[in-house]
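Colleague: no sequence on this one, just coordinates:
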């Protein structure tokens, strides 16, 4: 079998229902013929240890280069639009301050002046460093959805 045809994940997914011996790989002596899912995972991990598979990063790049390039272009356009937007907002802010206008509305938009203020924030990193036990006691897990970070260089 040519393992270089597969990424590690592709190979395992395709052979999920098989045993390593079905593809001429060594099995652990504790095999229970698929009765214990955890043992099967350990057996597979042991069987493919040291096998060189196709590089998943290269496969990803080959399959997604156009999509990635489209995202790069969209990010560059977004950055240009955002810079222009920020500049326009700064100009409007200055004009509202000059004329003492707090709110302006018409049938297309409304703009409100929000005064600057000073607030306080909690330095959780410093608190965690100085009081790790208390930090742990009052911390609770938060679930974050999967996402990507994309940066145009």
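Modeller: Structure's in. What do you need? What you are looking at is a predicted structure, and each value in this text was computed from that prediction instead of being measured. Numbering: from 1, shown residues only.

Colleague: drop to CA atoms for contacts and neighbour counts, all remaining ones
Modeller: OK.

Colleague: Going by residue numbers, what spans are helices in the protein?
Modeller: 8-14, 37-48, 56-99, 124-130, 132-138 (DSSP state H).

Colleague: Highest mean neighbour count out of the ones you listed?
Modeller: Among the helices of the chain, ranked by average contacts under mean count of other CA atoms under 10 Å, first place goes to helix 37-48 (a mean of 16).

Colleague: Of the helices of the chain, which is nearest residue 112?
Modeller: Across those, residue 112 has its closest neighbour in helix 56-99 (8.9 Å, CA to CA).

Colleague: Reformat the helices of the chain as JSON lines; add distance to residue 112.
Modeller: Output for these, formatted as JSON lines (distance: least, CA to CA, whole Å):
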{"stretch": "helix 8-14", "distance to residue 112": "53"}
{"stretch": "helix 37-48", "distance to residue 112": "60"}
{"stretch": "helix 56-99", "distance to residue 112": "9"}
{"stretch": "helix 124-130", "distance to residue 112": "33"}
{"stretch": "helix 132-138", "distance to residue 112": "38"}
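
Colleague: another one to put next to it:
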């Protein structure tokens, strides 16, 4: 169950998506998640934790760095950094793939495949010449 303050935060972001509060909350979400991960794990941290921390750092860059540039460059920076974060998560979790839900429940692969194709299908017409990068991005997110 969500707390009253978290419901207010979510509703505020829905009602005022371009507000300074939304930017600030977006800038601090990944560092807070990283701090939580550091606090619940002990040193020396294993490869999964370190990889997740790196991915959270790259995600943070994807959330905050595009605010430093304008226009298409900001969007490309956002997408590029989020893609790098996804690739980092894939590398971090790769050693655990044998115990993945995709291995233990193979029918889930169909759901992920459907979601990737649906994402590409929805975005393809608007993507134009960027349809191939969109497909690559969707595949990495679905990995």
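Modeller: Perfect, thanks for sending it. Nothing here was measured: the structure is a model prediction, and the numbers come from that model.

Colleague: TM value for the aligned chains?
Modeller: The TM-score (TM-score structural alignment, normalised by the length of structure 2) is 0.20; 55 aligned residues with a CA RMSD of 5.5 Å.

Colleague: picking that back up, relative to residue 111 of structure 1, which of the helices of structure 1 is closest?
Modeller: So among these, helix 56-99 is nearest, using CA to CA, at 9.0 Å.

Colleague: what's that closest one packed up against?
Modeller: Here helix 56-99 of structure 1 touches no other helix or strand, going by 3 or more CA pairs under 8 Å, 6 or more residues apart in numbering; DSSP states H and E.

Colleague: follow-up on the earlier one: can you tell which of the helices of structure 1 is closest to residue 110 of structure 1?
Modeller: helix 56-99 (11.9 Å).

Colleague: nearest to residue 105 of structure 1, of the helices of structure 1?
Modeller: helix 56-99 (12.7 Å).

Colleague: Thought residue 23 was touching residue 13 of structure 2, still the case?
Modeller: No - with contact defined as CA atoms under 8 Å, residue 13 of structure 2 does not count as touching residue 23 (9.6 Å).

Colleague: could you pull out the helices for structure 2?
Modeller: Going by DSSP H, structure 2 shows helices at 4-15, 20-40, 47-64, 71-93, 101-104, 107-127, 131-142.

Colleague: Can you spell out which helices and strands pack onto the first one?
Modeller: Counting contacts by 3+ CA pairs under 8 Å, 6+ apart, helix 4-15 of structure 2 is packed against no other helix or strand.

Colleague: how far off helix 20-40 does that helix point, in degrees?
Modeller: Here the directions of helix 4-15 of structure 2 and helix 20-40 differ by 140 degrees (axes from the mean of the first three to the mean of the last three CA atoms, to 10 degrees).

Colleague: chain center to helix 4-15 of structure 2, what's the gap?
Modeller: 20 Å (CA atoms, centre = their mean, to the nearest Å).

Colleague: Show me what counts as buried in it.
Modeller: For helix 4-15 of structure 2, a neighbour-count test (16 or more other CA atoms under 10 Å) marks residue 13 as buried.

Colleague: how much space is there between residue 39 of structure 1 and residue 57 of structure 1?
Modeller: To residue 57 of structure 1, residue 39 of structure 1 is 29 Å away according to CA to CA, to the nearest Å.

Colleague: now do residue 12 of structure 1
Modeller: 17 Å.
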